[in-house]
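Peer 1: here are the coordinates; sequence isn't available:
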C-alpha cells in the first residue's frame, strides 16, 4: 500500500506541469491540425478535408521557400557554431575585461529582431547605407545587399548570425568552463601547445555545448520569419521567401485555413529534420 501511495504522491507533483503543457501545447497543436482541414474565419468554419494541403503544395514559390529555408538554416547554424566556439575560447582565456566583452557579445541577442532588421535595412541601402558609404571611402563600390537576388538571402543570414552568435557564445562559455582543469594540466605536462589545447581538449569535451547550439540554431533557422520580413518581406521577387513568410502571406490574404495547413507542414518539416539530428548528435556525445 505504501508503494502505491508513494507512486501516486510523486505523480501529483507532475500534475501542474502536465496541465500547463496540455493547455499551452497539446490543445493548440490539436486545434491547428483540425483547423488545417477547414476553411475558417473568426466566426465560422467548414470542414474540407485535405484540400488546404493540396492547395498549399501547389503554391508556385513553395519549392523556392523550402530551398531558402534549408540554406538559411544551414548557413546561420554553421556560422553560429564556428564563431560561437571561437568567441567562447577567446572569452574564457586570460584576457582583461572579460566580463565587459561578454556583455558586448551578448548584447545583440537582447535587441528586438524587428529593430535589428530595420536598422540593418537602412545600413545596407545601396546608395545611402552606412556599409556602402564606408566601402566607398576605400574605393570599393558596394553591391545592393538586399536588392540583389544572389546576395539578399546571405545578407539577411549574416545579420541573423550577428544577432544570435552571442547566445551561442554563452553556451560555449558554460561548456568550456565545465571542463576539469586536470585535462589542461596533463596537456601542459605532455608539452602541448595552444592548438593542442583547443583541438584535443576544448573541441571534443565541449561537444554538449556544440550539440545544443546546433539544435537551437538549426531549428531557429528553419522557423525564421521576423528578421526576413523586416528586411526584405521575401523579396526581391521570391529570393528570400521562406516557408514562414509564404504562410504569413496566406494569412494576409485571408486564407486562414490554408495558412494553418502551412503551419502544420512547417511543424512536420522542422520535426522531420530536427529529431533525427538531435538523436544523432546525442549518440555521438562525449562524456566527461
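Peer 2: Received, thanks. Quick caveat: nothing in here was measured; it's all calculated off a predicted structure.
Peer 1: from here on, contacts and neighbour counts on C-alpha atoms
Peer 2: Noted.
Peer 1: now do the contacts for residue 121.
Peer 2: 146, 231 (Cα atoms under 8 Å, 6 or more residues apart in numbering).
Peer 1: doesn't it fall inside a strand?
Peer 2: No. Going by DSSP: H, G, I helix; E, B strand; the rest coil, the assignment for residue 121 is helix, not a strand.
Peer 1: do you know how far it is from residue 146?
Peer 2: To residue 146, residue 121 is 8 Å away according to Cα to Cα, to the nearest Å.
Peer 1: now swap in residue 225 and tell me
Peer 2: 16 Å.
Peer 1: quickly list what's touching both of residue 121 and residue 146.
Peer 2: With Cα under 8 Å, 6+ apart as the test, residue 121 and residue 146 both reach residue 231.
Peer 1: all the strands of the stretch 1-150 of the chain, residue numbers only.
Peer 2: Counting by DSSP state E, counting those that start in this stretch, one finds strands in the stretch 1-150 of the chain at the ranges 38-40, 45-47.
Peer 1: which one of those lies closest to residue 173?
Peer 2: Residue 173 sits nearest to strand 38-40 of all the strands of the stretch 1-150 of the chain, at 47.7 Å, using Cα to Cα.
Peer 1: show residues contacting that closest one.
Peer 2: Here strand 38-40 makes contact (Cα under 8 Å, 6+ apart) with 45-49, 52, 255-258.
Peer 1: most neighbours, which of the residues you listed?
Peer 2: residue 257 (27 neighbours; other Cα atoms under 10 Å).
Peer 1: please identify the helix or strand for it.
Peer 2: In this assignment (DSSP states H and E), residue 257 forms part of helix 256-283.
Peer 1: in that helix, what counts as buried?
Peer 2: With burial defined by 16 or more other Cα atoms under 10 Å, the residues of helix 256-283 counted as buried are 256-266, 270, 274, 277, 281.
Peer 1: ok, those vs residue 218, which is closest?
Peer 2: Ranked by distance to residue 218 (Cα to Cα), these are led by residue 274 at 7.7 Å.
Peer 1: next up, a structure to set beside the first:
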C-alpha cells in the first residue's frame, strides 16, 4: 500500500518538515530588512560610536587637540577620589528615595484621577505640568523658595510658629530637600503611566468585587494594585535609572554642598570636568555607566519575573 504525502492541513501524522513550516513563516519579519537600515545607521552613529569613543578616551589624558594613552590610570585615580564613597552612598539613597515616593504617590494620584471627579481633566494637567518645566528652572525657583528666613517656605512655617531649617545649607536636609523637589517634578509622569495602566483594567473585575460585597479598599487591594503591576514595573525602572544618573537638579540647588554632603557620582564627575581633567571625568562616566547597568539589569530581571508571575 503506497504511503500518502501529508497535505498542508495534515494532522498528527504530518512529517516534521511540514509541522514546522508554518511557525517558521510566522517568525519572519513583517517588513523587508532594508527598512530597518536608517534606524540602524542612526543607532550606530548616535549611540554605539560615542559609547565606544567614551571607553577609549577613558583610557587617555586628552584635550580638544591632543591625547595620551594612560591605560587604567584614570580609573584608579577616580576610584581613589576622597568623596567617592559619599557620592556613591548619596546616589543610592537619592535613587531609592525618589523612585519609591514616585511609585507610591503616582499610584495614589493615578487612582484619584481615574475616579469620577468633576475636575478630573484639569487636575491631570496640574499634576503633569511640572514635567514640562525645565529642571534648571525648577532648581532655581525652589532654591529661592527654600532660602532660610526670606524664602516662602520658611515664611509660611513662621506663620504657624515653626522655625524652618536651612533646607539647602544644612548637611542633614540638603539631599532630602533636593529629592523632594525631584519627586514633585517627576511624579506627574509616574501618574500618567499609572492612569494608563488603571484604565486598561477591564471593568468586569471591579463588577465582580462589587457583586461579592467588596468596597473601595477591596477594589484597590485585589484588583487595582495587582493588575497595575506593569505600570509599577515601568515607573520603578524609569525613576530608578533617573535617580542614579541625577545631576542637573542637584547641581542647580546645592552644587554638591554644603561641603560634599549632597554630592552624587554625577556631580563628582562634573567637578572633575570643570577642573580640566577630561580623561578622569570620562572614566567616571564609564564607571557610572557600569554601576547603573550592574544595578538595573538584575532589578529589571527580578521585576520582570514578578510581572510574569503576576
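Peer 2: Done, it's in. Keep in mind it's a predicted model, so treat the numbers as computed, not measured.
Peer 1: quick revisit: show where the helix holding residue 257 of structure 1 falls in structure 2, residue numbers please.
Peer 2: On structure 2, the counterpart of helix 256-283 of structure 1 by TM-score structural alignment is residues 278-305.
Peer 1: the matching stretch vs structure 1 - mean distance after superposition?
Peer 2: Taken over the aligned residues, the distance from stretch 278-305 of structure 2 to structure 1 averages 0.5 Å (mean Cα distance after the TM-score superposition for structure 1).
Peer 1: pick out the residue nearest the middle of structure 1.
Peer 2: Centroid-nearest residue in structure 1, with Cα atoms, centre = their mean: residue 220, separated by 1.9 Å.
Peer 1: test my guess that it contacts residue 73.
Peer 2: Yes. Shown here, residue 220 of structure 1 and residue 73 form a contact pair, counting by Cα atoms under 8 Å, at 7.3 Å.
Peer 1: just the helices in the stretch 101-250 of structure 1 please.
Peer 2: 113-123, 130-137, 152-177, 181-189, 194-197, 203-205, 207-222, 226-231, 243-252 (DSSP state H, counting those that start in this stretch).
Peer 1: possible to save those as CSV with distance to residue 2 of structure 1?
Peer 2: As requested, the helices of the stretch 101-250 of structure 1 are exported to CSV (distance: least, Cα to Cα, whole Å):
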stretch, distance to residue 2 of structure 1
helix 113-123, 54
helix 130-137, 71
helix 152-177, 42
helix 181-189, 46
helix 194-197, 54
helix 203-205, 44
helix 207-222, 40
helix 226-231, 54
helix 243-252, 52
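Peer 1: what about these, which gets the closest to residue 67 of structure 1?
Peer 2: With Cα to Cα as the yardstick, what comes closest out of the helices of the stretch 101-250 of structure 1 is helix 243-252 (9.2 Å).
Peer 1: what is that closest one packed up against?
Peer 2: Judged by 3 or more Cα pairs under 8 Å, 6 or more residues apart in numbering; DSSP states H and E, the packing partners of helix 243-252 of structure 1 are helix 62-90, helix 256-283.
Peer 1: what range in structure 2 does the longest one sit on?
Peer 2: Aligned by TM-score structural alignment, helix 62-90 of structure 1 falls on residues 84-112 of structure 2.
Peer 1: in the matching stretch, what's buried?
Peer 2: Result for stretch 84-112 of structure 2 [16+ other Cα under 10 Å]: buried residues 84, 87-88, 90-103, 105-107, 109-112.
Peer 1: likewise for stretch 239-251 of structure 1?
Peer 2: Result for stretch 239-251 of structure 1 [16+ other Cα under 10 Å]: buried residues 239-248, 250.
Peer 1: just put those residues in a markdown table and tack on distance to residue 152 of structure 1.
Peer 2: Formatted as a markdown table, the buried residues of stretch 239-251 of structure 1 follow (distance: Cα to Cα, whole Å):
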| residue | distance to residue 152 of structure 1 |
| --- | --- |
| 239 | 7 |
| 240 | 7 |
| 241 | 10 |
| 242 | 12 |
| 243 | 16 |
| 244 | 17 |
| 245 | 15 |
| 246 | 17 |
| 247 | 20 |
| 248 | 19 |
| 250 | 22 |
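Peer 1: what is the nearest of these to residue 33 of structure 1?
Peer 2: residue 247 (15.1 Å).
Peer 1: tell me the counterpart of that closest one in structure 2.
Peer 2: Counting by TM-score structural alignment, residue 247 of structure 1 lines up with residue 269 in structure 2.
Peer 1: quick one: residues contacting its match.
Peer 2: By Cα under 8 Å, 6+ apart, the neighbours of residue 269 of structure 2 are 281-282, 284-285.
Peer 1: which among the residues you listed gets closest to residue 236 of structure 2?
Peer 2: residue 285 (22.7 Å).
Peer 1: report the contact partners of that closest one.
Peer 2: 266, 269.
Peer 1: cool, and residue 227 of structure 1?
Peer 2: Contact analysis of residue 227 of structure 1 by Cα under 8 Å, 6+ apart lists 113-114, 116-117, 156, 160.
Peer 1: if any of those residues are buried, give me the PyMOL selection for them.
Peer 2: Filtering those down to the buried ones (16+ other Cα under 10 Å) takes a single PyMOL command:
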select buried, resi 113+116+117+156+160
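Peer 1: which of the contacts of residue 227 of structure 1 lies closest to residue 167 of structure 1?
Peer 2: Closest approach between the contacts of residue 227 of structure 1 and residue 167 of structure 1, by Cα to Cα: residue 160, at 11.7 Å.
Peer 1: can you tell me what residue 50 of structure 1 aligns to in structure 2?
Peer 2: Per TM-score structural alignment, residue 50 of structure 1 is aligned with residue 72.
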